[in-house]
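> Turn this into a model:
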Amino acid sequence: MAAKRRLLASVAAVLAGAAMAASPALATASPTTTATATTTATATATATAQTLVQDPAMCGFDNAPTPRTIKEGATGPTVSEAQCLLQLWGFSVGPRGVDGVFGPLTTQAAKSFQSSRNLTADGVIGPDTWFCLRDGCTS
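Here you go, the predicted structure:
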């Protein structure tokens, strides 16, 4: 549960930062206007992050307790789920983002994620990696 809260906070921070960066008018706004905009952006980002983190459909979950093992060359919704979760944890799957194709950039993201969680960094997303992607294990 704590991992989910950390993930939610991280996603909200990224979304709020993007919302603030997208508004050049804030650079010359008064401190009160900027504070109000920041509060609004943070609230909106938090709500969006809650939807992303709490709604399994947002990452293509197939409701399987543990999805099938996937590796480079795989395609489909299970790959999309893995890519979405990798991105939520801060690991880029490439410029096309979530596309359902397990290519070399998804392999690299999976290896980096696995290394960060002290898993075997082979780029194959099996039961242990799925557990960490979904539940946020730290070691």
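> Going by C-alpha atoms from here, please, whenever you check contacts or count neighbours.
Noted.
> So which residue is dead centre in the chain?
Leu88 (0.7 Å; Cα atoms, centre = their mean).
> Quick check: closest non-adjacent residue to that one.
The shortest distance from Leu88 to any non-neighbouring residue, by Cα to Cα, 6 or more residues apart in numbering, is to Val11 (6.7 Å).
> The protein: strands as residue ranges?
Here the chain has no strands by DSSP state E.
> if I look at Val98, how far off is Thr78?
Separation of Val98 from Thr78 (Cα to Cα, to the nearest Å) stands at 11 Å.
> okay, now the residue nearest to Gly76 when sequence neighbours are not counted: neighbour count?
Of all residues not flanking Gly76 in the chain, Gly100 sits nearest, at 4.9 Å (Cα to Cα, 6+ apart). For Gly100, the count of nearby residues is 19 (other Cα atoms under 10 Å).
> cool, and the one 10 residues further on?
The local packing of Ala110 (other Cα under 10 Å) involves 27 other residues.
> contacting residues for it?
By Cα atoms under 8 Å, 6 or more residues apart in numbering, the contact list for Ala110 reads 86, 91, 121-125.
> this one as well, want them side by side:
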Amino acid sequence: MPSLRSIAAAAAAAALTAGLSTPAAALTAAPADVRPAALYCGYDNRPTPPSVGPGSTGSAVRELQCLLTQCAYYAGPVNGVFDRATAVALRAFQNDRGIPYDGIVGPQTWIALRNCDVA
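As a prediction, the model looks like this:
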């Protein structure tokens, strides 16, 4: 598996041979239709973790809290406890994305969380 350093060196070389003045220009020259990678916090790396809701605990809830933080909806602790603050953040997130709120984080919400646009 190539190291991050070798990947960066290859990108810099490609930028220079492509006629771009600096390696940084290569990073800004990406096509507009390229989507950013899905968000993963590392607590639960499955694309669609199991459904969670009020009273749930564990790594899937930590992943939820972290993703809600990354998407700018949650400012509480990433403690793995689906509490009131987590539910309030979830309600706002689902409402903004047109996902019916039922208190449960199911497949549709996980996909939206993994692909939220952060400014």
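> TM value for the aligned chains?
The TM-score (TM-score structural alignment, normalised by the length of structure 2) is 0.61; 81 aligned residues with a Cα RMSD of 2.1 Å.
> The residue nearest to Gly76 of structure 1 against Cys84, yeah?
No: counting by Cα atoms under 8 Å, Gly100 of structure 1 stays clear of Cys84, with 9.4 Å between them.
> Just tell me what Arg134 of structure 1 corresponds to in structure 2.
Under the alignment by TM-score structural alignment, Arg134 of structure 1 pairs with Arg114 in structure 2.
> what range in structure 2 matches stretch 71-90 of structure 1?
Residue span in structure 2 matched to stretch 71-90 of structure 1, by TM-score structural alignment: 53-72.
> buried stuff in the matching stretch?
Of the residues in stretch 53-72 of structure 2, 53, 59-71 count as buried by neighbour count, 16 or more other Cα atoms under 10 Å.
> what about it, start to end distance?
20 Å.
> From the chain's centroid, how far away is it?
With Cα atoms, centre = their mean, to the nearest Å as the basis, stretch 53-72 of structure 2 stands 12 Å off its chain's centre.
> go on, stretch 39-50 of structure 2?
Using Cα atoms, centre = their mean, the offset of stretch 39-50 of structure 2 from its chain centre is 9 Å.
> which residues touch that stretch?
With Cα under 8 Å, 6+ apart, stretch 39-50 of structure 2 has contacts from 59-60, 62-63, 66-67, 106-107, 110-111, 113-116.
> so of the residues you listed, which ones are in helices?
59-60, 62-63, 66-67, 107, 110-111, 113-114 (DSSP state H).
> Please pull up the equivalent of Asn79 of structure 2 in structure 1.
Aligned partner of Asn79 of structure 2 by TM-score structural alignment: Asp99.
> For structure 1, which segments count as helices?
Under DSSP H, structure 1 gives helices at 2-21, 31-54, 77-88, 104-116, 127-135.
> Could I get these in TSV, plus columns for distance to Phe61 of structure 1?
As requested, the helices of structure 1 are exported to TSV (distance: least, Cα to Cα, whole Å):
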stretch	distance to Phe61 of structure 1
helix 2-21	16
helix 31-54	11
helix 77-88	6
helix 104-116	17
helix 127-135	10
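> which of those is buried the deepest?
Each of the helices of structure 1 was scored by mean neighbour count; the highest is helix 77-88, a mean of 23, by mean count of other Cα atoms under 10 Å.
> what's that one packed up against?
When contacts are defined as 3 or more Cα pairs under 8 Å, 6 or more residues apart in numbering; DSSP states H and E, helix 77-88 of structure 1 sits against helix 104-116, helix 127-135.
> Comparing the longest one with structure 2, how large is the average distance?
Right, the one you point to is helix 104-116 of structure 1. Here helix 104-116 of structure 1, set against structure 2 after superposition, deviates by a mean of 0.6 Å using mean Cα distance after the TM-score superposition for structure 1.
> before we move on, back to that, what about the match of Asn79 of structure 2, distance to Ala18 of structure 1?
Distance from Asp99 of structure 1 to Ala18 of structure 1, by Cα to Cα: 22 Å.
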